[in-house]
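# Show me how the following folds:
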Amino acid sequence: MKRWRVTQGKVWVFLLALLGLAVMINGQAPQRSLAAGPRTFYVANNGSDSHDGLSADQPWQSLEKVAATKFQPGDRILFDANSVWNGQLILDGAKNGDGTSTAPITIGSYNQGGTGKKAIINGLGTTANKNPYHERKLSNLNLMTGTVELWNANHWTISDLEVTNTAGDGNRQGMRIGILVASDIQTAYPSGNDAAAVQQKLAIFKASHRTGITITNNNVHNVDGAYQSDLIPDQTGKLVAAGKNSGGIVIVGNTDATATHNVITDVANEGLRNDANASVLPGGWDQYSFQASAKTIFRHNYIRNSAGDGIVISSSENGTAEYNTVQAANSMPNSKNAAGASKNFAGLWFMGGEYNLAQYNEVFDIPNHYLDGAAFDFDGFASKGVYQYNYSHDNSGGFTLFMGDHQTDNVFRYNLSVNDVKDVPSPALNHLIFVVSGKADGIDGFPLFNNNTFIVGKAVKNLMISNNGQTGIRFVNNLVYAPSGNVPRFVVNQNGTKRPVFTEGRLDHNLFYPQALMDESHAGTVDVSGNIFADPQLVDAGAKPSGLIQQADGTFDRTGLAAFVPQAKSPAANAGVNVDELTPAAVKEKFPISQDFAGKLINFQHPTIGAFEAAEAVPVVQKDDLKTLIDRALDTKKTDRYSLASVAKKQAFDQALQEAQWILADSQANQSAVDQAEKALQAAFDQLDGHQAAETSSASQEVPSVQKTDDDKKSKQDREDQSLPQAGDLIFKSLPIIGGVILMSVVIGGLYFKHVREK
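You can find the predicted model right below:
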């Protein structure tokens, strides 16, 4: 019988046949599919728009190619981090597609290396023109122009780009922006502002809602946008005020957006904001009535040297600004801009929205100021909002302001101001707080201002400016301390010519030091009970911490603020009052609070005055008896009682002595630990048996010898036993050899029987 012999060539034939069968089963050889999503597109300077763009070695080349492509959910468009583009990237949801909540369309970079390098897009001083993407129904949008623009889109992410927009000539000719995200209305607003027209406008505005926009990890810098009152030509040639429409990252219209981990520097006018102009709202400011549905989150962003505002959340519900750093906002030269108009910029503020929260933000080094140029602000139509756990320092324009009509039911609590207000040329009055609430709001126009700490600098002339006839005040549990001895007036009017008198509300349970900080600014109808006029005994009121937000992970280093914690014996400790009844019900429900600025639980019934609960009192710990016992133990180690003791007893004694010495040296040890260490050392001391050995040494000299001999014999026997291989060990160690012999036997036997059969 003829047998088929296996050769190397036949093996290769068999493998190739299997490969061919696999290809047949799949219908064709693997290849890239343009239809199968999600896809990744690559763009590089050395690419070509004739490529499919689906691999890094076949990238597209131009911004225009990207702008002309319809994308699908989950697609990514990645720009080469080693490439630079000059021009605009203008995208629109209708033309370029929408993502989904689970599969957004993403713009980013590749070839970033270990440094996070980003692809660069330079706008080179963009201008608005009459192309279809600037013919907008919302009038102010017609002139806004960005290096990267995203219009009327849902579920897009813009990330890992470096963006500029400057012509290089220093000329601020337009509403230039780094990254612009905008939602236009689809139907023009009807004319008029009567009730029916406003409702129609509101319906149109709500229908323009877009969602799912994320702007993250971008570097936007050198944007030469127009200042607020600069005059620029509109599309008819008429000169109009630029307003607050230009800047680093601007989000306009009814758009839900999140901006995180962006670095924005050297931009004009704004740093990071949404709804850049009130004209996008139906009926304007006074008819808006908090009915926008946009939700805005600004988190972990760093803004430095914005000509105007640092961060603004406008016309947003449930907006959040947290863990942001704003440095040197309001950096426009001189006290007035080129058009001669006064500046009104702040570091981080809210306008026209409900339930907005700002926490764990640091705002500092604002160089200029006017009447309303502070670090923080509740502005017109801002309602039911909260500022908490924010740190303001070295800002020329002061700590905060409350401005405009119908900013009601707001709370400003557990914030810290250190050395705010600079004595620079300005029409301002060197104040920490500016109150310009609506006359009709009464006391409700003054937010609940509780448990804040002010370290008053030398340049402060007025703690507060009150305008528009404000008569009510709610100022409770605040610590106001001027360590330099400066004694500013408590309140003046805007012109500095009159000292208003508060006639209703609460001005109680505060600490003012020196006492003159609380001057005669109130009538007898105002509650001023429980105020304290004494040194608050802070750990270090002269401390100047800065840069507390860690850019690497975005955390807020609250340990840097420990200098402003009242010491245990401070008169502020437990001297405050419960403010639960003063806190608006809507705020209590939406923004419950349990901790102070340092993260310590608040004693609500008897809180410490200021932003920090006082340090815990350190009880006196008695260590004299432990010290005496340690000294006695050290002396005992030199005697026969220790040297002749058994090894186990000496080891226990040494261990107890060492632990006792540690407790003695530990400044944080409590009385319980001291007592326990003393008890353990005394017990070890009592167990030392060296004195018994010394007394019976003559009678027991031979016993250790005999015992030693027995021990020697046992030890020798143990060594002999250990030197002999045990039966179990022999079997275990032989297993590999036995296994190898069996395996060889099976192979040789198989070959033999095969040989016999063939023969």
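# Please count neighbours and contacts with C-alpha atoms only from this point.
OK.
# Report the central residue of this structure.
residue 323 (2.9 Å; C-alpha atoms, centre = their mean).
# Is residue 172 in contact with residue 228, as I believe?
No: taking C-alpha atoms under 8 Å as the definition, residue 172 is not a contact partner of residue 228, at 10.9 Å.
# Which one's more surrounded, the two?
Under the neighbour definition other C-alpha atoms under 10 Å, residue 172 and residue 228 were set side by side, and residue 228 has more, 26 against 21.
# Distance from the helix or strand encompassing residue 705 to the middle of the chain?
Assessed by DSSP states H and E, residue 705 sits inside helix 702-723. Centroid displacement of helix 702-723 relative to its chain, using C-alpha atoms, centre = their mean, to the nearest Å, is 70 Å.
# which helices and strands does that helix pack with?
Counting contacts by 3 or more C-alpha pairs under 8 Å, 6 or more residues apart in numbering; DSSP states H and E, helix 702-723 packs against no other helix or strand.
# any idea which helix or strand comes after that helix?
Once the chain leaves helix 702-723, the next helix or strand it forms, by DSSP H and E, is helix 727-758.
# For the stretch 51-200 of the chain, just list every one of the strands.
Using DSSP state E, counting those that start in this stretch, the strands of the stretch 51-200 of the chain run over 76-80, 84-86, 89-92, 105-110, 119-122, 144-151, 156-159, 161-165, 175-182.
# Stretch 183-197: end-to-end distance?
In stretch 183-197, first residue to last residue: 21 Å (C-alpha to C-alpha, to the nearest Å).
# Nearest to residue 273 among the strands of the stretch 51-200 of the chain would be which one?
strand 175-182 (10.3 Å; C-alpha to C-alpha).
# Would you mind pulling the contact partners of the closest one?
Strand 175-182 has contacts (C-alpha atoms under 8 Å, 6 or more residues apart in numbering) with 123, 125-127, 143-152, 163-165, 220-221, 223-226, 242, 245-253, 255.
# among those, which ones are buried?
Among these, those scoring as buried are 123, 125-126, 143-152, 163-165, 220-221, 223-226, 242, 245-253, 255 (criterion: 16 or more other C-alpha atoms under 10 Å).
# Please generate a structure for the following sequence too, so the two can be compared:
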Amino acid sequence: MMRDKFLFSCLIAVFFFAGVSSTTKAQNLISKSKYYVDSEYGNDDYSGKSQKLAWKSLRKVNTQTFTPGDRVAFKRGGKWKGQLLPQGSGTKESPIVFTAYGKGDLPAIAAEGQFKDAILLKNISNIALENLDISNYDASVKAQKTGPTGVRILAENIGTISNIRLSNLYVHDINGDNKKGSNEGNGIFWDCQGPKPSNIENLLIENCKVVKVDRNGIRGNGTFAFRDQWFPNKNLIIRGCTLEDIGGDGIVVKAFDGSLIEHNKLFHIRTRAKDNAVGIWPHSSDNTIIQYNEVAFTKNLDWSNDGQSFDIDGNCNNTIIQNNYSHDNDGGFMLVISDAINAKSKMTTNSIIRNNLSINDGNKRKRLFNFALVTDDTQISNNIFYNSGQDSVRMELIDIEHGVPKNVVLEGNIFAYQGLATGVFAKSAKQYAVLTWTGNVFKGNISGKDQLLNVKQEPVIKKKNLKEFPWSFIKVLNLEKML
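Okay, here's the model as predicted:
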């Protein structure tokens, strides 16, 4: 209960940030200056102060230092090759806004591999990007080796930058390297570098579409995420975004204290990477809430690690994963893992996984849950794990490897396997001894339950109150009859 209250307080703080963004929207309309950019009919010798006197190039925009309340509008249907590098910061009440005007397609900014970042927000605060088409595809190479991005937010040797909003962006076609390392490509990326400890506070990413990116959809860098130099970013919201055809990881919450990841849709993640990648996961982050997301078709065709819809990764504390819909993810539903535990990286602790619906997850990797290395205090409650049995698969329900987790409690969950699918407990009773089972229901093809030693309460077979779950399609799947 104390953990929930603490996380609720963090959530209130995050919503306060969101509320500030909304309440200032009307104020933002009253701007100090409005500039127009027209790739076809503009002229850099013009003032830029009207549509008829629009600027033409990104170069002209990049040489202007903007002031609080300024708005820079790119003409819809226009196309610019190069990099947008805004100069100047707004204020919390009067941010600088880069947006679109006119009718037609979103204004397109294409770096084409000539710049590492199509848009770079470096050491500036109170900035909004909205209604832009952003790409960074170099057709001359299979994979760029520069770590190309669509939008990079960089705090470098500055301390804190704050209040950055990315809305209604279409970020696509970034051909970075799909191997983990410095060459990875990213759709949207935050980055903090020193030597002075630097971070980002109040980052909102909403209603963006990220498509065909190698390697990562939305993620960040953790330079100051080590516990011996802990200076985390604060207050992140990622909501209402759609990610499709991502070569590696989907959304990675990196080096944040206080994050809300909700109402996103992720389809076809880890489509080209051969190393570890998951749909949504925090790393080196505290007080993360991941809820009301749909994650589907994450790939794992080579029997490697990962490929799950969700992961609570190393150096994390106080993570809640709740009310999500996960289906058809090759690697399974959930990974819970610690990194090496030392002065830099603490044990992953205080994890809550509740009220999620998992359908047909893990059929290729043949496991549903994976615990790796030593973690502490994981509460798994009131979830539905269902497999319709289209493939003849024996699914390890709880896989434990490379260490023994502590204080894992499974309570009130339903494991339902039918048709050709079988859920199994194939590990030893000694391995399962670390798990505590209270009031769970096993239906259909489940084997090896006699290996479970710590069954504290026999399951109560009663109809699940499906109104507790946020999925309107549950009747269509005919789950009510089965459950």
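# picking that back up, the residue nearest to the centre of structure 1 touches residue 299, doesn't it?
Yes: counting by C-alpha under 8 Å, residue 323 of structure 1 does reach residue 299; the two are 5.7 Å apart.
# Can you name the element that comes right after the helix ranked longest in structure 2?
For structure 2, the helix with the greatest residue count under DSSP state H is helix 2-23. Per DSSP H and E, helix 2-23 of structure 2 leads on to helix 25-28 as the next helix or strand towards the C-terminus.
# Check which residues of that following helix are buried.
Across helix 25-28 of structure 2, burial judged by 16+ other C-alpha under 10 Å covers residue 28.
# Would you check that residue 287 of structure 1 makes contact with residue 198?
Yes: with contact defined as C-alpha under 8 Å, residue 287 of structure 1 and residue 198 form a contacting pair (7.4 Å).
# Can you classify the residue mapped onto residue 371 of structure 2 from structure 1 by secondary structure?
When structure 1 is aligned by TM-score structural alignment, residue 371 of structure 2 is paired with residue 435. Recorded secondary structure, residue 435 of structure 1: strand (DSSP: H, G, I helix; E, B strand; the rest coil).
# quick revisit: which residue of residue 287 and residue 198 of structure 1 possesses the greater neighbour count?
residue 198 (21 against 17).
# Against residue 183 of structure 1, how distant is the more buried one?
Relative to residue 183 of structure 1, and taking C-alpha to C-alpha, residue 198 of structure 1 is found at 19 Å.
# and what of residue 566 of structure 1?
Counting by C-alpha to C-alpha - residue 566 of structure 1 and residue 183 of structure 1 are separated by 49 Å.
# element containing residue 260 of structure 2, please.
Using DSSP H and E, residue 260 of structure 2 falls in strand 256-262.
# what's the helix holding residue 705 of structure 1 aligned against in structure 2?
Using TM-score structural alignment, helix 702-723 of structure 1 pairs with nothing in structure 2.
# Give the buried residues for that helix.
Under 16+ other C-alpha under 10 Å, helix 702-723 of structure 1 has no buried positions.
# what packs against the longest helix of structure 2?
strand 233-239, strand 256-262, strand 286-291.
# could you dump those to a markdown table with distance to residue 404 of structure 2 and mean neighbour count?
Putting those into a markdown table (distance: least, C-alpha to C-alpha, whole Å; neighbours: other C-alpha atoms under 10 Å) gives the following:
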| stretch | distance to residue 404 of structure 2 | mean neighbour count |
| --- | --- | --- |
| strand 233-239 | 31 | 24 |
| strand 256-262 | 27 | 25 |
| strand 286-291 | 22 | 25 |
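# Those into JSON lines, with extra columns for distance to residue 107 of structure 2?
Converted to JSON lines, the helices and strands packed on helix 2-23 of structure 2 look like this (distance: least, C-alpha to C-alpha, whole Å):
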{"stretch": "strand 233-239", "distance to residue 107 of structure 2": "23"}
{"stretch": "strand 256-262", "distance to residue 107 of structure 2": "27"}
{"stretch": "strand 286-291", "distance to residue 107 of structure 2": "32"}
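# Which of these sits closest to residue 218 of structure 2?
strand 233-239 (9.1 Å).
# Quick one: average offset of the closest one versus structure 1, please.
Superposing on structure 1 and averaging over aligned pairs (mean C-alpha distance after the TM-score superposition for structure 1), strand 233-239 of structure 2 comes out at 1.5 Å.
# and the next element down the chain from that strand?
strand 242-246.
# residues in structure 1 matched by that next one, start to end?
The aligned range for strand 242-246 of structure 2 in structure 1 is 302-306, by TM-score structural alignment.
# Same check on stretch 59-70 of structure 2?
Under TM-score structural alignment, the match for stretch 59-70 of structure 2 is residues 64-75.
# For that stretch, list every residue counted as buried.
Buried, per 16+ other C-alpha under 10 Å, within stretch 64-75 of structure 1: 66, 67, 71, 72, 73, 74, 75.
# and these, which of them are in helices?
Going by DSSP H, the helices hold 66, 67 from the buried residues of stretch 64-75 of structure 1.
# Looking at the buried residues of stretch 64-75 of structure 1, which one is closest to residue 514 of structure 1?
The nearest member of the buried residues of stretch 64-75 of structure 1 to residue 514 of structure 1, counting by C-alpha to C-alpha, is residue 74 at 62.1 Å.
# which residues touch the closest one?
By C-alpha under 8 Å, 6+ apart, the contact list for residue 74 of structure 1 reads 37, 38, 39, 99, 100, 103, 104, 105, 106.
# 7 Å - rerun?
38, 99, 103, 104, 105 (C-alpha atoms under 7 Å, 6 or more residues apart in numbering).
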